[in-house]
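Engineer: Pasting the sequence and the predicted model now:
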Amino acid sequence: MESIPPSYAPSPPSPSYSPSPPSPSYSTQLLPGEQTVEETRRQSPQALNTGVFRRITDSTTLVLRDQQPGSITPVYGRNGLVRGHISLRSSEGLVEVTLKLEGHLRLETSGAAITTLVASDSYSLWSSSSTEPYVNLQPLPPSFEHKLATCTYTLSVVVSRPRRFLSSFRSSDCLVVPVCYHPRSRPRTPMLPSDVPFMTTVKSSPEEWHQLFIPSSQVYPLSETIPFHLQMRAPSSSLAPFINKSAPKHGLPVLSSEEITIRVYLLRQVVVKIFEEQKLSNQIIGEGKLTYSSPLPDNHHSYCNVPLGEGIDCLDWDGELRYTEDVTVGSFATNPLSVRDFIVLSLEPLQPLKCPLLASKHLHPIRLVTDPWSDHAVTW
C-alpha cells in the first residue's frame, strides 16, 4: 500500500526585531554623585628574578640563579629552590662534592651567648660511592639580626679529595656563602584603602573595622600604611585639653597646651627565652599621624567650664600609621625566639602632678607580613 506524505502549511515569516541599543560605556572614574561601594585592587605579578650570583675562588666557582640583579647576598623564600651550577678547576682525585645548608640561631643571655643549630641539610652532588642526602625538615626562622638574637644561614660547597700521603684520609676545600632566608607572607583579605573616610565605611562595612578602630584583618603588609580611627568619649571638661591644635614642631599630636600627648605608634617586641630566663627588647618601628575627622562641636569653647560628670561628648580623629624604620622581616615565633608587633595607643600627661587626667597605654597585638593581599596565585 502506497503511503501519501502529509501536507504542511508554510511557516509564517519570522518577526522583525529592532536592533538592541548599544551597551552603556563603563569607566572606573566616578561621576558627580557616584561613590565606590566596594573595590578590589589587583596586584600585578612580581617580575621574575633573572639575576645571577657568582662566587669564585682559586679552585671552585659557584653560580646561583633566580636572584635579583645586582644582589650581593642570595635570597630564598619558603620552599625556595636552589638552582645553579658548580665548576671545579680540577677533578683529579675527586672523591665527593657536597652542598650543605646550615642555619645558626645565636641568643644573647646575661653574660653569655648560646648558639643553636636550626638547620643542617646535606646534599651529595657527586660521590665515588653513592650516599643518600640528609634533609632536616622543620619550620625555620627567617634571617634576622637584633642585639638579643641573630639568625644566619650559609650555603657551603665542600670538595673532598684524598690526602697526598694518607689516602685513607680526606682533605676538603670549602666555599662558604652567606644566604638570606626571607619567607614571605600576606593577609588573607584586602585592607580598606586609607583614603576612604572612616564614617563612610563603619556604617556600610562595620565588619571591616576592629576597635581601636583598626582594619579587622589585623594582618598588615610592610609595604602599606595602616589606617585607624580614634574616638574619645568622656565628660566635656575632660576633653577640653585635647581640643587645641597640635604643635607643628612635633610629628606627633602634642597639644599646644602642653598638658597631655596622644600618640599612636607601631611597637616591635623581641622576646628571647632560654630555660627560665626571658629577655625582652622594645623598638618603635612606626608612627601615627592624627587629624580631626569631623568639625568640632559648636560648644567646644565652653568645655573647660563644664563641671565633671555633666554630659558625655566625643572627639574623633582619623590617622595613618607609617613605618619609620627599614623593616623587612614580618612577625614570627619559634621556640626560643619570637618577634611580636603591636599598635599602641598612649595618653601621657606632660606634668602628671598638675594634670587631672591619668596616663593610659593600650597595646593591641597585630601581625606584620611581607606582602600585600593579592587575588591571583603566587608561588613563593
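Structural biologist: Structure received. Computed from a predicted structure; not experimentally measured.

Engineer: CA atoms for contacts and neighbours, from now on please.
Structural biologist: Noted.

Engineer: helices and strands around the longest helix along the chain, which ones?
Structural biologist: Secondary structure of the chain read by DSSP state H shows that its longest helix is helix 198-204. Contacting helix 198-204 under the criterion 3 or more Cα pairs under 8 Å, 6 or more residues apart in numbering; DSSP states H and E is no other helix or strand.

Engineer: And that helix, what's buried?
Structural biologist: The neighbour-count check on helix 198-204 (16 or more other Cα atoms under 10 Å) flags 198, 201 as buried.

Engineer: Just the residues contacting it, thanks.
Structural biologist: Contacts of helix 198-204 with the rest of the structure, by Cα atoms under 8 Å, 6 or more residues apart in numbering, involve 208-209, 229, 318.

Engineer: just the residues you listed now: which is nearest Asn49?
Structural biologist: For those, the minimum distance to Asn49 (Cα to Cα) is 35.1 Å, reached by Glu208.

Engineer: Name the nearest residue to that closest one, ignoring sequence neighbours.
Structural biologist: Ser216 (5.0 Å; Cα to Cα, 6 or more residues apart in numbering).

Engineer: distance of that neighbour from Ser156?
Structural biologist: 44 Å (Cα to Cα, to the nearest Å).

Engineer: and the two? which has more neighbours close in?
Structural biologist: More crowded of Ser216 and Ser156, by other Cα atoms under 10 Å: Ser156, with 19 against 16.

Engineer: Structure two is appended below for comparative analysis:
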Amino acid sequence: MSVTALDASSLLPAYTPPAVVPSYLPEPGNGERLIERAPHSKSRRATGNYIKKCGRDTVVLTDQDATAEMPTYGRQAHINGFVSMDKRELVLKVVLTVKGKIEVAISEGESVSKTVVDEHCTLWPSQNHGGSMCPSTVPFSTMLPAKFEDGKGSYPLPPSYQAAFIASGGYNVKVIYTLSIAVVRTRKLNFMSTKNTTSVPFNYVPRTRPSRAIQPFVSGFFADIKLMPEEWRQTTALVSPRPKSTLPPVHIHLFIPAAEIFALGDTVPFHVQLTGAVASLRAFLPDPSHKGPEIQVSLLRQLIAGQTSSVRFAAAHATLASAPPGVHAPDSDEHASLDWAGELHCGPVIQVGSFDAGVLKMQDFIVVDIFPAAGTKSEFARVRHSHPIRIVTDSWPDT
C-alpha cells in the first residue's frame, strides 16, 4: 500500500489570529453545558472595566474590579483592553509599554535597582494599516512574562510590594509595575509632534497554594502524632547550659504541619516540647514564687536586598498554652518534659508571600525564643530556634 503525502496548506483554510483574546465567562451560556469543574478558590473572575483618562486619551482595562483603586494581574496574565482617542486624524503612533522595577534605598547610601519587565509594543500603525487613518479605538492584549534574567539566573517576577522600615536604618523597598499608553500626534501648523502618555500602575499578585492541607489537632497533639506521624514535621535544637554549669543540656522539639507551606489566611498549629534531665528543666523553674520560663513563638520575616543588606521583623506572635505532662519526677537523674501548644496567624501586616527575585528575597521562619527564669541567676542563656517555612497566597482547596 502506498501513502501519498498531502500538502496541508491546500486542505486547511487560512487562519488569522484575533488581535485581542476573546473574553470567557465563569459560567456556561445559552447552548453550553459544564462537563467537568476542577477545584478552585471561591473567588470569581472580575468582569468590570478599569478606566483611566488622561487628556484626549482614555485607557480601558477589561476583566477588572471596577471599584478597585488599582487593576490586578496574576502570573502570566493577559492584560486586555483598548485605548480610545480624540483627534484620531492627527495620530501618528500608539505605543504600549509594560514596566516592572525593584527599588531599594537605604539611608546609609546603599541602593539596589533592577528592572524585571520592560516590554514595548507598537499598537498603531500596524503592519497592515495600508496608510489608513488611525481608528478612534485601538485594542491591545499582552501577556506578562513568568520570569526575568539578571545575569546570574532566572527568577519569577516578584509580587507588588512597598514597605518602609524607619527603625532599621531607613530601609525603603518598592516593587512596582506600570502599564503606559503613549499617543503621538502631529501638529496642524508645523512639523512638530506631541506625545500624551497615560500611565496605569497595577498590582502584580502571582497566586500559589500549598502542596498539601494542614492537619489540625483532632484528639490532642500526643494522640495525633501517634496516629498520623507523617502529618507533622519535627525539628530539634540543643540548649546548652552556661560554661561553668554542670547541668546536662536540654532539647527543644518544634512540631509543625508537614506541609511547611502556609497561606496568608491559614491558622498554623504547633507544639513545643523541652526534654531533658529533671534537674536541667527545674533550672527553668527554680522557685514557684519566681516567674517560670518564658517561651515566645513568632513568625519572623527577613527581607534581603543585594548581597549584604537585610532587615528582620516579627510579623505575628502566637498565644501559648501549657500542655501536660509537667516536671514532677523527684529523681534528678530522670528525664521529663515541658510542653506548650499554640497557633500562629499571619495577620494583616503580611501582604505578600515568600519570594526570591535574586536581588530581593523575602524569607519566612517560625521562631521559638526561650527566656530562662527571672529572679535568679539562671544556668541557661536565652535561646532562639528557627525553622524556615514558606508563605503563599491561597489555602489548600477544601473542595
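Structural biologist: Arrived safely. These figures come from a predicted structure and were not determined experimentally.

Engineer: Once they're superposed, tell me the TM-score.
Structural biologist: The TM-score (TM-score structural alignment, normalised by the length of structure 1) is 0.74; 313 aligned residues with a Cα RMSD of 2.9 Å.

Engineer: picking that back up, among the contacts of helix 198-204 of structure 1, who's most crowded?
Structural biologist: His229 (23 neighbours).

Engineer: isn't it right up against Leu315?
Structural biologist: No: contact criterion Cα atoms under 8 Å: His229 of structure 1 and Leu315 do not qualify, at 10.7 Å.

Engineer: ok so, going back, which residues in structure 2 does the longest helix of structure 1 match up with?
Structural biologist: Aligned by TM-score structural alignment, helix 198-204 of structure 1 falls on residues 221-227 of structure 2.

Engineer: give me every residue that touches Pro227 of structure 1.
Structural biologist: With Cα under 8 Å, 6+ apart, Pro227 of structure 1 has these contacts: 193-194, 214-215, 318-321.

Engineer: residue nearest the centroid of structure 2?
Structural biologist: Gly353 (2.5 Å; Cα atoms, centre = their mean).

Engineer: Break down structure 1 into its helices, ranges please.
Structural biologist: Under DSSP H, structure 1 gives helices at 198-204, 236-239.

Engineer: in structure 2, what residues pair with the last one?
Structural biologist: Just to be clear, that refers to helix 236-239 of structure 1. Using TM-score structural alignment, helix 236-239 of structure 1 pairs with 278-281 in structure 2.

Engineer: mean deviation of that stretch from structure 1?
Structural biologist: Compared with structure 1 after fitting, stretch 278-281 of structure 2 deviates on average by 2.8 Å (mean Cα distance after the TM-score superposition for structure 1).

Engineer: quick one on the thing from earlier: could you tell me how far whichever residue in structure 1 pairs up with the residue nearest to the centre of structure 2 is located from Ile214 of structure 1?
Structural biologist: Under the alignment (TM-score structural alignment), Gly353 of structure 2 pairs with Gly330 in structure 1. The spacing between Gly330 of structure 1 and Ile214 of structure 1, counted by Cα to Cα, is 19 Å.

Engineer: same question, Pro365 of structure 1
Structural biologist: 11 Å.

Engineer: Those two: which is more packed in?
Structural biologist: With neighbours defined as other Cα under 10 Å, Pro365 of structure 1 and Ile214 compare such that Ile214 has more, 21 against 15.

Engineer: quick one: what's aligned to that one in structure 2?
Structural biologist: By TM-score structural alignment, Ile214 of structure 1 lines up with Ile256.
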